[in-house]
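Engineer: With the sequence up front, the predicted model follows.
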Amino acid sequence: MQPSFADPQDPRIPLFAVSPEGLSARIAALPEIARTWVEAQGFAAGAGECLAIPDASGKVAMAMVGTGPRESRRHRFAVGRGASRLPAGTYEIAGGTLDKADLEEAALGWLLESYVFDRYASRPARKARLVAPDGIDAGRIEAIAAGECLTRDLINTPANDMGPAELETAVRALAADHAARVEVTHADALLDANLPLIHTVGRAADAARGPRLIDLRWGAWGPKLTLVGKGVCFDTGGLNLKPGASMALMKKDMGGAATVLGLARMIMTLGIPLRLRVLIPAVENSVSGPAFRPGDILPSRKGLSVEINNTDAEGRLVLADALALGAEEEPDLMVSMATLTGAARVAVGPDIAPFYATEDRIAAAIAAAGAEVADPVWRMPYHEPYESLIEPGIADLDNAPGGGMAGSITAALFLRRFAGAGAYAHFDIYGWNQSDRPGRPKGGVGMGARALLAALPKMIRT
């Protein structure tokens, strides 16, 4: 699905975004028949609350959508709820109560609310469409929405239809749309290419679902941006087998790959002058004879040895080789995104994208952009005293320190060992909405991508 705004030539239905504080004045300004209808329906302008108002013939003459309290920061994309709750028609935000930032959020929220995942079951398309508000960059918002919808589609697709091979196909399709180049290193060729950790994690899978490193490049000039996304298309936990309840959502363990691909689509669609590289180690962490074991000590591309204390901490292993490869070209900025640790969810919950940054200026740019574009992020610390926790003695690094403390931080410290000396940020995301919310239906979701896109001009000169 390609989200887009309605044709501005279509007949338009006025849509009023109303807060509880402004409701009385808005009702008072309505014609009598409309005023009577609103009062009879008990509309209270709660966040995402929608009301279609008919004319004397019964046709929709106007509509209202609640924004929630003016000063509340509890809700995002409330106006966008109209895309799924209002009758078919072309709507235009009216009334002049929203500033530019609010209009941009409302417009994006409408497109995101229009998303429907209907690959496996018939679901009606959203028929309430929005005309792009005056004064916003409609093309940019459509590009952002399209990137987010790509991310959602990839995460929502179950592992039987989104294994490493299908993820490669999705990358190739994206590349073809944007004249990008793709190289893929498969199976045992990973060993020849000195990518041993990617090979080891994925070698237990069936040959048709074998490990690979997907390498997309786009852009001939400009600063170098490298995005690295965890592409674990299904995670059984390996020999440290997950219990059934923990395995239920593991189709989303490639959410990091899905999110960097959504961000890459935004960048390429907008034509941002960058030399973009996307690295995705795509594997399935399976159980069979060749599976790697607890206690194994593995080599890595960078030459650091890694002791395996838990085969369920496989994401940092495949990212390690990809980061080491990416760092060799000394990009101006490298970013990794991964559904990496449960510890991050305990720390900040499912709604916030925690991130780590090696430079304060990078962190400040991401944090400010996240607030501006309603993509919540939170900086986490590279706490140096915890470095000893990932140094087991028998090998250079430990992939899963015992004790259960600071799990997200120790994972980030592990990855930093492979990311080189340049500017680097790592996102430990969840990639899933547990319940339906405005602009964010239950299911796969991108986290941090819009913040990164908005922060790019401050992080690297484009």
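Structural biologist: Noted; the coordinates are in hand. Numbering: from 1, shown residues only.
Engineer: hey, let's count contacts and neighbours off CA atoms from now on
Structural biologist: OK.
Engineer: Give the burial count for Arg417, as a bare number.
Structural biologist: Other residues within reach of Arg417 by the criterion other Cα atoms under 10 Å amount to 15.
Engineer: nope, Asn194 is what I meant
Structural biologist: Counted with other Cα under 10 Å, Asn194 comes out at 17.
Engineer: Repeat that for Asp351.
Structural biologist: Number of residues near Asp351 (other Cα under 10 Å) recorded here: 17.
Engineer: One more: Glu329?
Structural biologist: Other residues near Glu329 number 11, with proximity taken as other Cα under 10 Å.
Engineer: Which strand or helix spans Thr259?
Structural biologist: helix 255-270 (DSSP states H and E).
Engineer: name the helices or strands packed onto that helix?
Structural biologist: Based on contacts counted as 3 or more Cα pairs under 8 Å, 6 or more residues apart in numbering; DSSP states H and E, the elements that helix 255-270 packs against are helix 138-156, strand 224-229, strand 231-235, strand 275-285, strand 333-338, helix 449-459.
Engineer: Alongside the first one, take a look at this:
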Amino acid sequence: MSTDSLIEPIDDAIAIVAVRKSELAAWQQQQAEPIRAWVISCGFEAEAHAVLRLPGDKPAVLIGLGDTIDRWSFAGLPQSLPEGVYRIDGELTDEEATQAALGWALGSYRFTRYKKPSRDVAQLIWPSKADRAQVARDAASMALVRDLINTPTNDLGPSQLADAAQAVAKEFGATCNVTVGDALLTENYPAVHAVGRAATNAPRLIDIAWGNAAHPKITLVGKGVCFDTGGLDIKPSSGMLIMKKDMGGAAHALALGRMVMAAKLPVRLRVIIPAVENAIAGNAMRPLDVLQTRKGLTVEVGNTDAEGRLILSDALALACEDKPDLLIDFATLTGAARVALGPDLPAMFANDDALAAELENDARETGDPLWRLPLHSAYAKDLDSKIADLNNISSNGFAGAIYAALFMQRFVDPAVKWIHLDTYGWNSKARPGRPEGGEARNLFALYRLIARRAK
């Protein structure tokens, strides 16, 4: 996905007439009788994503906006309209034009690495008031998430994920250090090593740095489990089927970092990704093993399928060592979050109420929803272990997302403002602009949160 489907003006572009539900009656009254009768006879009510070809000498398409224009309003059109060049009729505000162009770019996305598409997407003339730089930045970052998640593990293991990170770093002149295999033990990332050592594609810790050290420090951490068998506590086949997406947190962190760098925000950015495959072999970690961690806490492995929080423990401890002004982590972490909130609402945890409220407001304003769950401290005792500092799972089957967040909080410096996002990273069904497969969520809200801190 890029802005290739957005082009410069040509003379014979097909008109797209976009109408809100509240404006439909007034619009109809302004039309000639044949068009008015056609629209009524077809039952067009301007519902969101409704499309109707208009009769007449000059081809035109009527689309419904529902109640408002957002980035998804035009996103279904590039692949549903016939091939050709289109233009949006009527005046759009700067923001509406930007969102319309972004939606067109998002709706043009197709994962084509292994299968050639059967047709070209429709093209749109750039809306005149659109912020082209923002559209290009946002579309490319969304595509990065989708492409990384959609790529199967035989082509995107820990080494290839590191290659992707290094490519992003090189694009923007950032540094990227990668610690691989047994060097993880030497450099004190024991939990990352323990989770990933059974895979033939060795585990690694990816560390990107960019920007002026005098600017506010923003650190992003992403769970990079490139495939999760569950380890010796092996998943059933149905639970393993889409586990190529278990590096979705890493994809989000890398893409948000890309947005920040592309916009040249005045921040000191750091992106940390522990990249592993949770595989099964003779040297795989076992249930009730006790692992060392970078922070010095010992962890009893109550379940090898709760591996994401283990690798994140080392990454979060590393992140806190230089005291960032804001720490954000992304992880496709728990099924419990999906049971509670479904696939479209990432669960958000934060150790600062004002910060959480700020992000909630950004999520509303950007149409990028999430839902806060509590770091309920009374539950923390359920992570106790009789032989280690803590267990990686709770002693009961409830509140799995909260227990995972509480576990991770043990590795975060209380003085550091921290946001944890338990996200799904996947569309289970196709919708306009959002094909089935890998998906990014909350990049727009978090970018706004970070941009406000840039100075």
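Structural biologist: Here it is on my side, so go on. From a predicted model like this one, the values you see are computed outputs, not experimental measurements.
Engineer: Overlay the chains and give the TM-score.
Structural biologist: Structural agreement between the overlaid chains, expressed as a TM-score with TM-score structural alignment, normalised by the length of the second structure, amounts to 0.94; 452 aligned residues with a Cα RMSD of 2.0 Å.
Engineer: Please identify which of the helices and strands packed on helix 255-270 of the first structure is closest to Ala47 of the first structure.
Structural biologist: Each of these was checked against Ala47 of the first structure via Cα to Cα, and the shortest separation belongs to helix 138-156, namely 21.2 Å.
Engineer: so how far does the helix or strand following the closest one sit from its counterpart in the second structure?
Structural biologist: The element immediately downstream of helix 138-156 of the first structure (helix or strand, assigned by DSSP H and E) is helix 164-177. Its match in the second structure and helix 164-177 of the first structure itself, once the structures are fitted together, sit a mean 1.1 Å apart by mean Cα distance after the TM-score superposition for the first structure.
Engineer: matching residues in the second structure for helix 164-177 of the first structure?
Structural biologist: Under TM-score structural alignment, the counterpart of helix 164-177 of the first structure in the second structure spans residues 158-171.
Engineer: Next, the buried residues of that stretch.
Structural biologist: By neighbour count, and taking 16 or more other Cα atoms under 10 Å as the criterion, the buried residues in stretch 158-171 of the second structure are Pro158, Ser159, Gln160, Leu161, Ala162, Asp163, Ala164, Ala165, Gln166, Val168, Ala169.
Engineer: do stretch 144-162 of the second structure as well
Structural biologist: Buried residues in stretch 144-162 of the second structure, defined by neighbour count with 16+ other Cα under 10 Å: 144-153, 156-162.
Engineer: where do the helices sit along the stretch 251-400 of the second structure?
Structural biologist: Listed in chain order, the helices of the stretch 251-400 of the second structure (DSSP state H, counting those that start in this stretch) span residues 308-320, 335-341, 353-366, 400-409.
Engineer: Could you do the stretch 1-150 of the first structure as well?
Structural biologist: With DSSP H, counting those that start in this stretch applied, the stretch 1-150 of the first structure shows helices at 23-28, 32-41, 82-85, 100-113, 138-156, listed in chain order.
Engineer: want to throw the ones you listed into CSV with distance to Thr410 of the first structure?
Structural biologist: Conversion of the helices of the stretch 1-150 of the first structure to CSV gives the following (distance: least, Cα to Cα, whole Å):
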stretch, distance to Thr410 of the first structure
helix 23-28, 50
helix 32-41, 54
helix 82-85, 42
helix 100-113, 34
helix 138-156, 26
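Engineer: looking at the ones you listed, which is closest to Ala128 of the first structure?
Structural biologist: With Cα to Cα as the criterion, Ala128 of the first structure lies closest to helix 82-85 of the helices of the stretch 1-150 of the first structure, at 5.1 Å.
Engineer: Next, the residues that contact that closest one from outside, please.
Structural biologist: Gly48, Cys50, Val65, Trp110, Leu111, Glu113, Ser114, Arg126, Lys127, Ala128, Arg129, Leu130 (Cα atoms under 8 Å, 6 or more residues apart in numbering).
Engineer: and the closest residue to the second one other than its chain neighbours, what is it in contact with?
Structural biologist: What that stands for is Cys50 of the first structure. Take Cys50 of the first structure and drop its neighbours on the chain: the residue closest to it by Cα to Cα, 6 or more residues apart in numbering is Val65, 4.4 Å away. The contact partners of Val65 of the first structure, by Cα under 8 Å, 6+ apart, come to 15-18, 45, 47-51, 78-79, 81-82.
Engineer: can you do 7 Å?
Structural biologist: When the contact criterion is Cα atoms under 7 Å, 6 or more residues apart in numbering, the partners of Val65 of the first structure are Phe16, Ala17, Val18, Ala45, Gly48, Glu49, Cys50, Leu51, Val79, Gly82.
Engineer: Of those, which are still contacts in the second structure?
Structural biologist: Taking both residues aligned by TM-score structural alignment, their matches' Cα atoms under 7 Å as the threshold, the shared contacts between this structure and the second structure, drawn from the contacts of Val65 of the first structure, are Phe16, Ala17, Val18, Ala45, Gly48, Glu49, Cys50, Leu51.
Engineer: Columns neighbour count and distance to Ile33 of the first structure on top of those, output as a markdown table?
Structural biologist: Output for these, formatted as a markdown table (neighbours: other Cα atoms under 10 Å; distance: Cα to Cα, whole Å):
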| residue | neighbour count | distance to Ile33 of the first structure |
| --- | --- | --- |
| Phe16 | 24 | 17 |
| Ala17 | 28 | 19 |
| Val18 | 29 | 19 |
| Ala45 | 22 | 19 |
| Gly48 | 24 | 23 |
| Glu49 | 20 | 20 |
| Cys50 | 27 | 18 |
| Leu51 | 25 | 14 |
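Engineer: Quick check: of these, which lies closest to Trp37 of the first structure?
Structural biologist: Of all those, Trp37 of the first structure sits closest to Leu51, with 9.7 Å by Cα to Cα.
Engineer: What's the match for Ala122 of the second structure in the first structure?
Structural biologist: Across the two structures, Ala122 of the second structure finds its equivalent in Ala128 of the first structure, going by TM-score structural alignment.
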